[in-house]
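**Student:** this is the structure alone, sequence omitted:
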């Protein structure tokens, strides 16, 4: 039996993470030639090209995309195994790549990291704030925070808390189109869609009745912040998390509508790659974020 070329798989994972041969070589302390030879060796072994190479760009082939996920798991499990073999009393060390939604990451996650880093001086955090749904395995993230419904996947997911959302409109919109007094009336209105919570919206009244609508309107964005100018200008109704729209409710720029109708809660989830083996630095960050974002997202509600 021929053993797998584990070194080449690990180098492949590094190239995917750093998106270049030279970046991977610098990160893992090898020459660019050694990295290139390892990729060539691996491609020859599996009989498929892993990358499209040009002078300006390096991109995974269709065959390389699913294999990148396997390579990332191989590298992560090897790192976890080596760390587990070290003295259990040693402090966590190394880099953790963390992805978070843009607004929530800036307002609620970034302020927490100073406390975490002070308690774990050997750990480095690489924080990426973006409202794009990153592929955490292919892009080499150790942990991701995600708001909204989760599609079925092989990722490990834990729901940390519910985030309150608010159905809001500008006074100008309500003056022009009327203020709905029943959730069923929403189907006649224009909406500004936050893509993290699109789809069928369900509302439940205190008397137990419920209504479902499918919002439609002139603008959809993967960033709630991007909807605010159109919302304040009176172009439609929006449903947004409190950490985005809370200050604008307080200022009177927008007002809440249908307060007696509660929308389904939106979840904040913590995601990790499918392997159960994780380095101590990753476990430490997961435990820290889980503890500080469970209350239930009090900072988000108060914003």
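**Tutor:** Looks like it arrived, so ask away. Bear in mind the structure is a predicted one, so any value in this text is a computation, not a measurement.

**Student:** from here on, contacts and neighbour counts on C-alpha atoms
**Tutor:** Fine.

**Student:** other SSEs contacting whichever strand or helix holds residue 59?
**Tutor:** Following DSSP states H and E, one finds residue 59 within strand 58-60. Contacts defined by 3 or more C-alpha pairs under 8 Å, 6 or more residues apart in numbering; DSSP states H and E place strand 58-60 against strand 51-53.

**Student:** of all the residues in the strand it packs on, which ones are buried?
**Tutor:** For strand 51-53, the neighbour count (16 or more other C-alpha atoms under 10 Å) marks residue 51 as buried.

**Student:** could you confirm residue 235 falls within a strand?
**Tutor:** No: with DSSP: H, G, I helix; E, B strand; the rest coil as the criterion, residue 235 is assigned coil and is not in a strand.

**Student:** isn't it right up against residue 174?
**Tutor:** No: when contacts are counted by C-alpha atoms under 8 Å, residue 235 is not listed as touching residue 174 (9.9 Å).

**Student:** quick one, which of those two is more surrounded?
**Tutor:** Between residue 235 and residue 174, counting by other C-alpha atoms under 10 Å, residue 235 is the more crowded of the two (22 against 19).

**Student:** check the gap between the more buried one and residue 213 for me.
**Tutor:** Noted for residue 235: a distance of 19 Å to residue 213, by C-alpha to C-alpha, to the nearest Å.

**Student:** adding another structure so you can compare the two:
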């Protein structure tokens, strides 16, 4: 198998040619003089030719050294240029950001924020994936995700934006016909509309300020993997649902839905920006996360 060129030794050699001194090269590169000398010796051994004639006072290129110097100097210039361009690329927000967001939150809350962001950063583009399922950020190649949940411990990095209240709601017509539950255990006697992607979809857990807890297994005519999909059934008076505020908030404000069990709460959930672990994030990701943190922290 062919060996790669000794780029480090070539770069050090080019710097010695430029500065005409092993000591000056060592100082310029932050190396010891011995390290510079060994790199040049390594290159000479590899090429089978002496590159410098050295005396105690000066160095001079040999014929082989002069032949190599132009190429090595160009390699050094190209390497410095490539590194500068890479650093500029990482510092300037440009490129594609893949972002995973829950369906309804994405369409109602996040999507209206994106035109301003894209106008501010015209060299950026966003691949927005909308799904209430929890995606594998690393395995599926996402740069970030928004999650609305009580997050379990994981290796992912999470930035909490705000709380996300949940409400147990139904239409006034439903309550008029079936009565209002005043304790979570009363929900066992009601038609409950379920949401598949709750952390425990088969059990609703409640607690109150007095430290009491209660758990109920909801049952009813409809269960969906998107919270907004149960709204028509709720408004039609078919049952009770447990929904986050971003889904049911407008209907609560208009009086189309009413909340019960307001002195009870479920597991505290929040809106999080989640990113894979690792080193510094690219500028294209960092500016989007900062923008969403500022806007969603105020808006939600």
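**Tutor:** Looks like it came in fine. For clarity, every value in this text was computed on a predicted model and none was experimentally measured.

**Student:** quick TM-score on the pair, please.
**Tutor:** After superposition, the two chains reach a TM-score of 0.64 (TM-score structural alignment, normalised by the length of structure 2), with 220 aligned residues with a C-alpha RMSD of 2.9 Å.

**Student:** give me the common contacts of residue 235 and residue 174 of structure 1.
**Tutor:** Common contact partners of residue 235 of structure 1 and residue 174 (C-alpha atoms under 8 Å, 6 or more residues apart in numbering): none.

**Student:** so where do the strands sit in the stretch 151-300 of structure 2?
**Tutor:** Per DSSP state E, counting those that start in this stretch, the stretch 151-300 of structure 2 carries strands over the ranges 157-163, 166-170, 192-195, 204-208, 213-216, 223-224, 240-244, 258-260, 264-265, 270-275.

**Student:** which one of these lies nearest to residue 139 of structure 2?
**Tutor:** Of all the strands of the stretch 151-300 of structure 2, strand 270-275 sits nearest to residue 139 of structure 2, with 12.4 Å by C-alpha to C-alpha.

**Student:** next, count neighbours for residue 290 of structure 1.
**Tutor:** Considering only other C-alpha under 10 Å, residue 290 of structure 1 is surrounded by 17 other residues.

**Student:** gap between the residue nearest to it when sequence neighbours are not counted and residue 288 of structure 1?
**Tutor:** Nearest residue to residue 290 of structure 1, sequence neighbours excluded (C-alpha to C-alpha, 6 or more residues apart in numbering): residue 160, at 6.4 Å. For residue 160 of structure 1, the distance to residue 288 of structure 1 (C-alpha to C-alpha) stands at 12 Å.

**Student:** what's the burial count for the nearest residue to residue 132 of structure 1 once chain neighbours are set aside?
**Tutor:** With C-alpha to C-alpha, 6+ apart as the criterion, residue 132 of structure 1 has its nearest non-adjacent residue at 7.0 Å, and that residue is residue 222. Using other C-alpha under 10 Å, residue 222 of structure 1 is surrounded by 19 other residues.

**Student:** quick check: residue 222 of structure 1 touching residue 192?
**Tutor:** No: contact criterion C-alpha under 8 Å: residue 222 of structure 1 and residue 192 do not qualify, at 11.0 Å.

**Student:** Throw the strands of the stretch 151-300 of structure 2 into a markdown table and include mean neighbour count, thanks.
**Tutor:** Formatted as a markdown table, the strands of the stretch 151-300 of structure 2 follow (neighbours: other C-alpha atoms under 10 Å):
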| stretch | mean neighbour count |
| --- | --- |
| strand 157-163 | 16 |
| strand 166-170 | 25 |
| strand 192-195 | 24 |
| strand 204-208 | 17 |
| strand 213-216 | 14 |
| strand 223-224 | 15 |
| strand 240-244 | 24 |
| strand 258-260 | 19 |
| strand 264-265 | 19 |
| strand 270-275 | 21 |
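
**Student:** which of those sits closest to residue 300 of structure 2?
**Tutor:** strand 157-163 (7.3 Å).

**Student:** just checking, what packs against that closest one?
**Tutor:** strand 270-275, helix 283-299.

**Student:** mean deviation of it from structure 1?
**Tutor:** With mean C-alpha distance after the TM-score superposition for structure 1, strand 157-163 of structure 2 departs from structure 1 by a mean of 2.4 Å once superposed.

**Student:** how far off centre is that strand?
**Tutor:** Computed by C-alpha atoms, centre = their mean, to the nearest Å, the chain-centroid distance of strand 157-163 of structure 2 equals 12 Å.

**Student:** ditto for stretch 234-254 of structure 1
**Tutor:** The answer for stretch 234-254 of structure 1 is 23 Å, by C-alpha atoms, centre = their mean.

**Student:** please apply the same query to stretch 186-198 of structure 1.
**Tutor:** Worked out by C-alpha atoms, centre = their mean, stretch 186-198 of structure 1 lies 22 Å from the chain centre.

**Student:** in this structure residue 61 of structure 2 contacts residue 67, no?
**Tutor:** No: with contact defined as C-alpha under 8 Å, residue 61 of structure 2 does not count as touching residue 67 (9.3 Å).

**Student:** may I see the buried residues of the lengthiest helix in structure 1?
**Tutor:** In structure 1, taking DSSP state H as the definition, the longest helix is helix 64-85. Residues 64, 67-80, 83 are the ones in helix 64-85 of structure 1 that count as buried (16+ other C-alpha under 10 Å).
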